[in-house]
Structure formats: C-alpha cells, structure tokens
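# here is a sequence with its predicted model. Questions after.
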Amino acid sequence: MLRTAILDAMRELLLQRDWSKITLTDVAAGAGVSRQTLYNEFGSRGGLAEAYAIRLADDLVDHVETALAANIGDAQASIRKGLASYFRDSAQDPLVQSLLLGEVKLDLLRLITLDAGPLIAHATERLSTVVQRSWIALTPAQALTFAHALVRLAISYIPTPPPADHDAPAELGRVFSPYVAAVLAERELR
C-alpha cells in the first residue's frame, strides 16, 4: 500500500511537470510521507524511478494476461491485442512522455536500456507464470523463452516507438504466434 501510494503520487506529479523538475521531497509530500520513508522504501531517486518502471512492466503483463483470457485459442489475437493496449497505455504514461519529450533524461533512458535487467527479470518472471497458467499452458522452459523475448521486445518499443503507420502489435503477434502454434501442435502429437 505504501509503495502504491508513493508511486501514485509520483504519477500525479508527472502529470503536472517533467521528471527533471520533481524532487523526492515533492513525491514525499504528495504521498503524505516523510522523505526518509522514501529513502527507506526506494533507496534513491533512481530506485523510485525503477519501481515506477517495474509497475509499467507489470502493466505489460496485465494487458497480455487480459488478452489471453479474452482470446482463448487465438495466440495471434492475444498477443496483438495485449501489446496494442500496453503500447497505447504506456505512450500516455507521464513518465514515458517525460522520457520522450524535452531534454534527454539519461537516468530514465538507462532504466529501460543499459540498466533494464531488474525490469526485464521481473516482467519475464510474471509473464512466464501467466502463460503457464493460461490456455496456452506452456511448460516452464517454453514460458520463459516466450516471456523473455516478448518482454525485451515490448520494452524496446518504449524509447523508440514505431511510426504511426506501423502496426507493431500485429507484427509481434505474427512473430510470436507460430511459436505458440508449434508448442500446441507438439503437445497434440504426444
């Protein structure tokens, strides 16, 4: 609850001003906690940004999970719809907008590129569990392969969104659905 309140306060501040203009004192005041509580919970400004980015990665997993449940038997539609809603929502997120607009924010850019290990690991683990429990029912090894590749690609679209005339979710659906189809076909042969 505390982390959620702090991250929500950060989001509200990002709706008002750029990441570079927000201090930990601002976030603490917005969340109704002390600055020391922020340091205890996140360690630093970078830790706060990382926690926020992990929440965005959780959104990716949530979107794919919802799409899988709504498109049983259709991997291509599941992936396409899950990624389409994730890309739409992440493009509107104020931290992502702060990253893409105005002056370069190397700390944010590093979070989703050079220092993306924790973000990728977290989202991969969650998505792997989702696809194991979904109608696809991948094995742990298959789920890890699928989730790791999908997460890495989805996150790479954040700092470099595709052109408006390029349907990245449909393209990724076409790339990943044959993997799912092959796994399902192999399972039927057993």
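Structure's in. What do you need?
# switch to C-alpha atoms for all contacts and neighbour counts from now on
Noted.
# may I see the buried residues of the top helix by length along the chain?
Longest helix in the chain by number of residues, with DSSP state H as the criterion: helix 45-70. Within helix 45-70, the residues scored as buried using 16 or more other C-alpha atoms under 10 Å are 48-65, 67-68.
# same question, stretch 173-190
Neighbour-count burial for stretch 173-190, counted by 16+ other C-alpha under 10 Å, picks out G173, R174, F176, S177, V180, A181, V183.
# what's downstream of the longest helix of the chain, the next helix or strand?
Per DSSP states H and E, the first helix or strand lying C-terminal to helix 45-70 is helix 75-92.
# structure two is appended below for comparative analysis:
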Amino acid sequence: MSGDRRPGEGTGVRERLMDAAYAEVLAGDWGERRMVDIAATARVSRQTLYNVFGSKEGLLQAVVVREVNTLLDTVMGVLDSDGDDPAHAVSRTTRMVLLAARDNPLLRAVVTGDDQLLPVVTTRSAPLLDALRERISLTLRERCPDVAPDTTEAVADVALRLIVSYALQPMDPDQAAQRVEMVVHGMLPVDR
C-alpha cells in the first residue's frame, strides 16, 4: 500500500511531505503542482519525495489514507462505547464517514475537486479501500467472533463499497446509514 512506511524513511520527512501535499489539495492547486514544488515546501529533495512515495499519486493516496485513518480513529472511539450490534456499528460508521466526506476539507476536495484527485477514491482507490476494509473487517471480527472470517471480510467489502458509492453520489447520511445497516443485517448470520 502506498501509505505504508518504507524502510529507512524518517517519520518527520514523511509527515512534512504529506502536510505539504494536504495544503496543495486544499488550496485547489494539486493539478498544477509539480513534485519539486511539494518537495521544496517540505524542505526535502525531489528525489527524497520519490523515494518515500514513488509518485505524485502515491503521495496523494498516502495523504487521503492518513486523513481517513484519523477519521476512523474517531469513529472507533465512538463505536467502542456502542453496543455489540455489528450492523448498527457499521451503520454509525457509514453515517460518520458520509458526514466527514461532506464536511472534511480534504475529503470534500477529493470528491468534488479537480480530475486528478477523484481517481484516489474511484479507479485507483486500492490503498484507500484496503485501509478502510481492514478497519471495518477488524471491527466486525471483534463484534462477531463466531462468524467465519470470510463472511466478515465479505460484509466489510460490501459495506465499504456502499459507503464509497454514497460518498460519491451523496444522499442523506442517515438514510444511507439505514440502508447499509439493512444490508449488513442480511449478510451476518447473528441473532438480531
């Protein structure tokens, strides 16, 4: 995954590069920015930027994954205080993610910004989807220890694809969350 740390890479450099890229996305300048400009803002060489992220798209993916992981940390904190109903947990996650997609400046810019940003959540979204799927699947496994891992993986995958679809074609977050909850209830072989 592009968001993973590579051997020998300093966390400070990585964070500075992602912070510089984050600022460019929010400024609406992502399409015009060159890697050398982002590297200069982060006070590193262009080669260091390429060594850390591989490409401009890899950098953008890492920034989006970082932002979504921060959001999911918040979501998991809320869910930890929730009951044991996994479908309801996924529903609450859906609602919070959809609200963030609408309200978070970076996520909103990616969904509504220039054409170079959108592929990170559509056609070239593997790093983002992998990170989200892993977090949702882990939550389901913790809440449904008796359910087969392939079932929790399938539920996580379907729920994630619905969440992304609703983020790209927005509708009322509460209504979308209810629909995702219905699907998850139908897929999980647990007492309701």
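Right, received. Where do you want to start? Quick caveat, the model's predicted, so the values are computed rather than measured.
# could you get me the TM-score between them?
Superposed pair, TM-score by TM-score structural alignment, normalised by the length of the first structure: 0.76. Supporting alignment: 180 aligned residues with a C-alpha RMSD of 2.9 Å.
# mean distance, the longest helix of the first structure to its aligned residues in the second structure?
Compared with the second structure after fitting, helix 45-70 of the first structure deviates on average by 3.0 Å (mean C-alpha distance after the TM-score superposition for the first structure).
# show me the contacts for the residue nearest to the spatial centre of the first structure.
Nearest to the mean C-alpha position of the first structure, counting by C-alpha atoms, centre = their mean, stands A57 at 2.1 Å. A57 of the first structure sits next to L119, I120, H122, A123, I155 when contact means C-alpha atoms under 8 Å, 6 or more residues apart in numbering.
# would you map the helices across the second structure?
With helices called from DSSP H, the second structure shows them at 11-27, 35-41, 46-53, 56-80, 86-103, 105-112, 126-143, 149-168, 173-187.
# so which elements touch the last one?
Here helix 173-187 of the second structure is seen to pack against helix 86-103, helix 149-168 when contacts are counted using 3 or more C-alpha pairs under 8 Å, 6 or more residues apart in numbering; DSSP states H and E.
# output those as JSON lines; include the columns distance to T139 of the second structure and mean neighbour count.
Shown next, in JSON lines, are those (distance: least, C-alpha to C-alpha, whole Å; neighbours: other C-alpha atoms under 10 Å):
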{"stretch": "helix 86-103", "distance to T139 of the second structure": "8", "mean neighbour count": "22"}
{"stretch": "helix 149-168", "distance to T139 of the second structure": "9", "mean neighbour count": "19"}
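# for L118 of the second structure, find the nearest of the helices of the second structure.
Among the helices of the second structure, the nearest to L118 of the second structure by C-alpha to C-alpha is helix 105-112 (5.5 Å).
# superposed on the first structure, what's the mean shift for that closest one?
Once fitted to the first structure, helix 105-112 of the second structure is off its aligned match by 3.5 Å on average (mean C-alpha distance after the TM-score superposition for the first structure).
# which other residues reach that helix?
Here helix 105-112 of the second structure makes contact (C-alpha under 8 Å, 6+ apart) with 22, 25-26, 28, 64, 67, 100-102, 117-118, 120-121, 167-168.
# helix 56-80 and that helix, what's the angle between them?
Per axes from the mean of the first three to the mean of the last three C-alpha atoms, to 10 degrees, the angle that helix 105-112 of the second structure makes with helix 56-80 is 120 degrees.
# thank you, goodbye.
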